[in-house]
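J.: Predicted model, plus sequence, below.
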Amino acid sequence: MLHPDLKNARARRLPEHGLAEATSLAAALPGLEVVGGEVVRLPKLLPGTLFGTGKVAEIAARLKELDIGLVLIDGPVTPVQQRNLEKEWGVKLLDRTGLILEIFADRARTREGVLQVELAALSYQRTRLVRAWTHLERQRGGLGFVGGPGETQIESDRRAIDDQVVRIKRQLDKVAKTRELHRAARRKVPFPLVALVGYTNAGKSTLFNRITGAEVLVKDMLFATLDPTMRGMEMPDGRKVILSDTVGFISDLPTQLVAAFRATLEEVLEADLILHVRDISHPESAEQAADVADILTSLGVRSETPQFEVWNKLDLVDETARAALVGKAATSDRIFALSAITGQGLPDLLTAVSGAFELSRSDAELSLDFSMGRAHAWLHAEGVIEEETLTDTGWQLRVRWTERQEAAYRAL
């Protein structure tokens, strides 16, 4: 595992922590054993080989000595650099984007997830055909005047990839329409949507399971959750909400994946409340939080959508630091320090979630005639009626409801 560190580059995090994260990424891929890692300091990036000739030769000798078959570079590598380095080192090479794509391909379970990964992989492969085909001068034939000069192999492969991309996008459009129907149906259900977001391995799925009693895969591993999971649940005060667990974010997330998983993350765009889960025990928790904020902004999450910060993994912090974190969180009504493993601090979060929706309720006066019995029954079932008067023609009501409940009522 090699982590290039460009001199004078404005990096958000320390290169040693970047290398550690990249190593964890590699460990998340089954069958891959990382035998070593190194931060490579670079005065500048060389367009042909990324590293200088001396460093390329030094790494080549070490790879031969250790009998390495795969080199991972934690950063972007151009197709030309990849081709040249593979030739020099005699190994297969994967950059950060390629590694994340491999992990996503291994983890995706739903049809939409599989299609999105395939689409992202095709977009990535299309730019790297130069590596696969070194015989670009070879022409595929034409007969007589019909065929003309023929076409290069790379043009043929590029067209084949474009055809696959079109096919997958059509399939994804169908899935997206189905998801929109589901969302439209859910909008009629007056339950607020709460989305868990955060850096990968921040403990979102553990918190999701702790709150809902679900059994979503939990593992101390990057990208343990890829496909979104949703559960209806009842809060301590009896209020019902829908909780959504989403794919974890990561710094320098490949642009192909941001675009491909936009549909999956639409649940976050629809959310009434976002819980930003942070691994508060991580040495770069603040930098991870900044990365998450950047990605949420790029996805188009509305600034007015309320957000709570959840400082998770208190159980991994020493007692003195834990007391300081709990005290600091107590000074804000939007920060909650807790442990999803032990349950410490969880009741305060749940109370605040319920309270967030209580604050957003408004009063309204309604006049219903007797022909609107279904709407009258629905309002009673939702428990939003504050005062009711029977008239000669129907009911005069004063209700207190959320925006979502009002929208659902109007749609009846």
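T.: Nice, I can see it.
J.: drop to CA atoms for contacts and neighbour counts, all remaining ones
T.: Noted.
J.: hang on, isn't residue 322 packed against residue 314?
T.: Yes. Between residue 322 and residue 314 there is a contact under C-alpha atoms under 8 Å: 6.3 Å.
J.: what about the two, which has more around it?
T.: residue 314 (25 against 19; other C-alpha atoms under 10 Å).
J.: ok, the more buried one to residue 181 distance?
T.: Counting by C-alpha to C-alpha, to the nearest Å, the gap from residue 314 to residue 181 is 40 Å.
J.: and after the host helix or strand of residue 268, which helix or strand comes next?
T.: For residue 268, the element it lies in under DSSP states H and E is helix 266-270. Following helix 266-270 in sequence order, the next helix or strand is strand 273-279 (DSSP H and E).
J.: another one to put next to it:
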Amino acid sequence: MEHDAQVTRAWVLHPDIAGADKRREVSFALEEAVALAVALPELDVIGSTAVRLPKAHAGMLFGKGKIEELGNLFKANDVELVLIDGPVSPVQQRNLEKAWKVKLLDRTGLILEIFSDRARTREGVLQVEMAALSYQRTRLVRAWTHLERQRGGLGFVGGPGETQIEADRRAIDDQLVRLRRQLSKVVKTRELHRKARAKVPFPIVALVGYTNAGKSTLFNRVTGADVMAKDMLFATLDPTMRAVQLPDGPEVILSDTVGFISDLPTELVASFRATLEEVLAADLVLHVRDVAHPETEHQSEDVHAILESLGLDEDTRQIEVWNKIDLLDGETQAALQAKAARQDDIFAVSAVTGEGLDEMFVAIARALDAEKTLEMLHLEFAQGKQRAWLFKEGVIEAEEQGEDGFDITVKWTARQARKYQTL
């Protein structure tokens, strides 16, 4: 079958280096690395191993005996690609590829491949290309290829029709300059879209969370939109936005964002800042957590760290959504629901069954209402346009007519106040 010819047999290695950050359980780290690999459709992950290392070897990463042992394992299983869950220097990559006679990809390279596979918008594509170029620039050897297949991947994985393009750093830099120029145009267009949306006074509610926490499933449940909700890491890359009428609440714009992940390579954090700008512009952030995952606390810390590094305003209101309670046993579920019920900003829900969502909607409406402030305005008779706008927005609490105009009490959001200033 022609399709099978394009499937690459891959093996995942997680280097468990002594003395390294042991915050994460090795088995979960390996499991997540496998899930990352499985997210690429053309990879057939046939095995995975956590390799204990007393220390990382500068030239080869692993010791001589371990390299031989792994080499035999790969040969016996016809492995074509080895994925190493961690950073690999260009020298180590070259040496290991030579020793094992396979292609090798480190964590950054793999995530770039996935991002490339998922990017849907022009901006997403440009950002991935820029991140990939920055990554390649550090590799000295240029392995930038364009594969002759529909996916148009970054070509780190290799495959039929591969052509190696030899280029030096200057060529990469020229390309980066060109991409930055294109990206700034795209970002300007996006700002125009955002300004157009600002005219619509709906508050923005952004969904954030660790990858695979169930954000897209929740988004679909709420909006009825057909956003790709697969059990796959990074299933969403470009923010998807929908206007939603909350039950007994205001109309809001709901934004679904790319899943966060621990140790996200720095090249990617920078490149995807614009993708996450929607979060920075949000009136309310819903932090969706997979509470059925054994490492849910660590994942939550990672999400908070990324939000902080993005510069999310401390005043931005956040609600925690404890998702996937349907996967817990009865006792654990009841305990979590009781714990959530004691907190104002935590809701235990199941995006799949819909349990707990009604209470969450009420809280969203309440939180958005709490964002409103009371203000006194004085309008002259000639300011009919502004007065009409205030009525249309439904923000007028009280109005008194005086000799030189109207004294109006309004209750509005910061966004409405800004919009009013532009009238």
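T.: In hand now; what should we look at? These numbers were taken from a predicted model, which means no experiment stands behind them.
J.: Just give the TM-score of the two.
T.: Here the TM-score for the pair of chains, by TM-score structural alignment, normalised by the length of the first structure, is 0.92; 392 aligned residues with a C-alpha RMSD of 1.7 Å.
J.: If you count residues, where's the longest helix of the first structure?
T.: helix 153-188 (DSSP state H).
J.: Against which helices or strands is it packed?
T.: helix 111-126, helix 129-132, helix 403-410 (3 or more C-alpha pairs under 8 Å, 6 or more residues apart in numbering; DSSP states H and E).
J.: Please work out which of these is packed deepest.
T.: Neighbour counts (mean count of other C-alpha atoms under 10 Å) averaged over each of those peak at helix 111-126, with a mean of 20.
J.: what does residue 180 of the second structure align to in the first structure?
T.: Matched by TM-score structural alignment, residue 180 of the second structure corresponds to residue 169 in the first structure.
J.: Would you map the helices across the stretch 251-400 of the second structure?
T.: 266-271, 277-280, 296-310, 330-341, 357-370, 384-393 (DSSP state H, counting those that start in this stretch).
J.: Report the aligned residue range of the first structure for the first one.
T.: Under TM-score structural alignment, the counterpart of helix 266-271 of the second structure in the first structure spans residues 255-260.
J.: with the second structure superposed, average distance for that stretch?
T.: Once the two are superposed, stretch 255-260 of the first structure sits an average of 0.8 Å from its aligned residues in the second structure (mean C-alpha distance after the TM-score superposition for the first structure).
J.: tell me which residues of that stretch are tucked away?
T.: By 16 or more other C-alpha atoms under 10 Å, the buried positions in stretch 255-260 of the first structure come out as 256-258, 260.
J.: Dump these to TSV, plus distance to residue 27 of the first structure.
T.: Output for these, formatted as TSV (distance: C-alpha to C-alpha, whole Å):
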residue	distance to residue 27 of the first structure
256	22
257	20
258	22
260	24
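J.: Apart from its chain neighbours, what residue comes closest to the most centrally placed residue in the first structure?
T.: By C-alpha atoms, centre = their mean, the first structure has its centre lying nearest to residue 247, at 3.6 Å. Leaving aside its sequence neighbours, residue 247 of the first structure sits nearest to residue 226 (C-alpha to C-alpha, 6 or more residues apart in numbering; 4.7 Å).
J.: Quick one: residues contacting the aligned partner of the one you found in the second structure.
T.: Using TM-score structural alignment as the criterion, residue 226 of the first structure maps onto residue 237 of the second structure. Residue 237 of the second structure is in contact with 115, 118-120, 124, 257-259, counting by C-alpha atoms under 8 Å, 6 or more residues apart in numbering.
J.: Among these, name the buried ones.
T.: 115, 118-119, 124, 257-259.
J.: Pipe these into TSV and attach distance to residue 277 of the second structure per row.
T.: TSV is the format used below for these (distance: C-alpha to C-alpha, whole Å):
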residue	distance to residue 277 of the second structure
115	17
118	18
119	16
124	13
257	10
258	11
259	14
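J.: circling back to that earlier point, and the residue nearest to residue 247 of the first structure, how far from residue 107 of the first structure?
T.: The spacing between residue 226 of the first structure and residue 107 of the first structure, counted by C-alpha to C-alpha, is 7 Å.
J.: Also residue 50 of the first structure?
T.: For residue 50 of the first structure relative to residue 107 of the first structure (C-alpha to C-alpha), the value is 31 Å.
J.: Give the equivalent position in the first structure for residue 411 of the second structure.
T.: By TM-score structural alignment, residue 411 of the second structure lines up with residue 400.
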